[in-house]
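Peer 1: sequence and predicted structure are below.
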Amino acid sequence: MKIAIAGGTGVVGAPTAAAVRTAGHEAVVLARSEGVDLLTGTGLDAALDGVDAVIDTANVTTLSADAATEFFTTATGNLIAASDRAGVGHIVLLSIVGIDRIPYDYYAGKLAQEKVVEASPVPWTIQRATQFHEFSAQMFARAKIGPVRVAPRARTQPVAASEVGERLATVAAGTAQGLARDFAGPHEEALDAMVKAYAKAVGHGGWLPSLSIPTKQMKGMRQGLALPGPDADLGHQTFAEWVAARRR
């Protein structure tokens, strides 16, 4: 098969492209570095020529609901339209567990993106996954109160980005499922403990207090609203195994 990966150079897009190749398929990376712009549609028609399936892992960094919604609906809308013109047989969207339960601005954009996919003339699958192990690194970098880094308290069940990539490659090579089973890591973890473990692994020796941050996302996660359901499919790599590979 010939499978295109939108955002194929990102945290999950790159391992998805690798998983597609490992499975014996041809991977086509849709990214600006490859001459494809999802927001304008530039290069999409040429890149999708002969493609059998598309995986959408494209992402944007924003805390604005309007900006997230504009990006996701425009980019995915263009991708679907070009896929339809090219006769693509299956489009797979990577989404996030709990976005329909947590009133968080970025999640509003992902929900709007899911609606675009649900209206697609191309057969579709939406694969929701939990936060990646890399979420600990993101929180370590971003969670600050003034000059002090903090470790946000939350409940999560992190999954390896590489295993999400393998999952997406497998789903794309199959028939459309609609909303697929959630995909999550093997164990629930405390986010603040994850952040502290990551900080230690990369050599941070400063004070890193645990804190219940009063944002919509963190409130929802503390309530367990980002955890998978009991019927979720689970990956294998634990957070402890992931962070051990990052120790200096």
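Peer 2: Structure's in. What do you need? Numbering: from 1, shown residues only.

Peer 1: from here on, just use CA atoms for contacts and neighbour counts.
Peer 2: Fine.

Peer 1: which one's the longest helix in this protein?
Peer 2: As assigned by DSSP state H, the longest helix anywhere in the chain is helix 65-86.

Peer 1: for the helix or strand that that one is followed by, buried residues please.
Peer 2: Going down the chain from helix 65-86, the next helix or strand is strand 90-96, by DSSP states H and E. Counting neighbours by 16 or more other C-alpha atoms under 10 Å, one finds that the buried residues in strand 90-96 are H90, I91, V92, L93, L94, S95, I96.

Peer 1: so which elements touch the longest helix of the chain?
Peer 2: If contacts are counted by 3 or more C-alpha pairs under 8 Å, 6 or more residues apart in numbering; DSSP states H and E, helix 65-86 sits against helix 44-47, helix 105-118.

Peer 1: is it possible to export those helices to CSV including mean neighbour count and distance to R142?
Peer 2: Shown next, in CSV, are the helices and strands packed on helix 65-86 (neighbours: other C-alpha atoms under 10 Å; distance: least, C-alpha to C-alpha, whole Å):
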stretch, mean neighbour count, distance to R142
helix 44-47, 17, 33
helix 105-118, 20, 15
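
Peer 1: second structure follows, compare the two:
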Amino acid sequence: MNAPVLVTGGTGTLGSLVVPLLRGAGHEVRLLTRGSRPAPEGLAHVRADLRTGEGIDPALEGVGTVLHLAGGPKGDDVATRNLVAAAERAGVGHLLLISVVAADRVPLGYFRAKLGAERAVQESAVPWTVLRAAQFHDLALTAVRALAKAPLVPVPGLRWESVDARDVAERLAALASGGPAGRVADLAGPEVLPMADLLRTYLEARGVRRPTVPLRIPGAAGRAYRAGENLAGPDADRGTRTWAAFLAEHLGAVSSGR
């Protein structure tokens, strides 16, 4: 029997899509969570705190592959270092990390933490794979929904190539079933869209009219976004599900304000 696959962040937006794919491919899956929320039926559930390291060693006992999907606005580098150290002690054979496109190019704390997480994995003794993905359509929806609440809608001067989380989940499941591959090609959405277009299609979907005003992002981050440093570039792989298709699927949630 194959060794279990441990998934951190297995109940999140991405994890909840990856886990069924892993199970469908015949993997035994174990979820690592920090809270006490019960795991979905048929799944082993272990509790550990990646930020402090508490409980990680027993969670990794007998594990062959780790999919590190857990993340947050800060602290990903610290959590990943703790996970990597435990994976080394446990003799894990493959550690697969999800990171973000342009982790080394956008001067914001979230990107720096992701880059630190990548380095922790790459410098470890555990065989590894790192996949950088663009921001999800889900995040784009959250962003435009928040911006559109203003009577005068601010439009940040940046472009996004958001990707459907299902496309990312499918790539991760395939990578988990293979061997360690190092840094693989970035995965981004099928199109690059200015934030103005993301907002326009959202407002049209809601049947709402709002005046807009350009918003200049200040500082080094603004310069990076205006230069397109956040974009994956021509060598990236591309998902197939567009922003418009994603938005159409979510029209009910959008129109009801949920």
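Peer 2: Okay, I see it. Bear in mind that the values here come from a model prediction, so they are computed numbers and not experimental data.

Peer 1: so after superposing, what's the score?
Peer 2: Once superposed, the chains reach a TM-score of 0.86 (TM-score structural alignment, normalised by the length of the first structure), with 239 aligned residues with a C-alpha RMSD of 2.3 Å.

Peer 1: separation between the equivalent of R85 of the first structure over in the second structure and H27 of the second structure?
Peer 2: Counting by TM-score structural alignment, R85 of the first structure corresponds to R89 in the second structure. According to C-alpha to C-alpha, to the nearest Å, R89 of the second structure and H27 of the second structure sit 23 Å apart.

Peer 1: neighbour count: these two, which is higher?
Peer 2: H27 (18 against 14; other C-alpha atoms under 10 Å).

Peer 1: going along the chain, name the strands of the first structure.
Peer 2: 2-6, 26-30, 53-56, 90-96, 124-129, 144-145, 148-149, 151-152, 155-156, 178-179, 183-184, 189-190, 210-211, 233-234 (DSSP state E).

Peer 1: so can I have JSON lines of those strands showing distance to G77 of the first structure?
Peer 2: Converted to JSON lines, the strands of the first structure look like this (distance: least, C-alpha to C-alpha, whole Å):
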{"stretch": "strand 2-6", "distance to G77 of the first structure": "12"}
{"stretch": "strand 26-30", "distance to G77 of the first structure": "15"}
{"stretch": "strand 53-56", "distance to G77 of the first structure": "11"}
{"stretch": "strand 90-96", "distance to G77 of the first structure": "12"}
{"stretch": "strand 124-129", "distance to G77 of the first structure": "13"}
{"stretch": "strand 144-145", "distance to G77 of the first structure": "35"}
{"stretch": "strand 148-149", "distance to G77 of the first structure": "38"}
{"stretch": "strand 151-152", "distance to G77 of the first structure": "34"}
{"stretch": "strand 155-156", "distance to G77 of the first structure": "30"}
{"stretch": "strand 178-179", "distance to G77 of the first structure": "17"}
{"stretch": "strand 183-184", "distance to G77 of the first structure": "24"}
{"stretch": "strand 189-190", "distance to G77 of the first structure": "35"}
{"stretch": "strand 210-211", "distance to G77 of the first structure": "39"}
{"stretch": "strand 233-234", "distance to G77 of the first structure": "28"}
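
Peer 1: closest to A240 of the first structure out of these?
Peer 2: Judged by C-alpha to C-alpha, the one of the strands of the first structure that comes nearest to A240 of the first structure is strand 189-190, at 10.0 Å.

Peer 1: can you report how many residues lie near the aligned residue in the first structure for R34 of the second structure?
Peer 2: Aligned by TM-score structural alignment, R34 of the second structure pairs with R32 of the first structure. By other C-alpha under 10 Å, 14 other residues sit near R32 of the first structure.

Peer 1: kindly report the same for G41 of the first structure.
Peer 2: By other C-alpha under 10 Å, 16 other residues sit near G41 of the first structure.

Peer 1: what sits against the closest residue to it other than its chain neighbours?
Peer 2: Distances taken as C-alpha to C-alpha, 6 or more residues apart in numbering place N78 nearest to G41 of the first structure, at 5.9 Å, with adjacent residues excluded. Residues near N78 of the first structure by C-alpha atoms under 8 Å, 6 or more residues apart in numbering: L38, L39, T40, G41.
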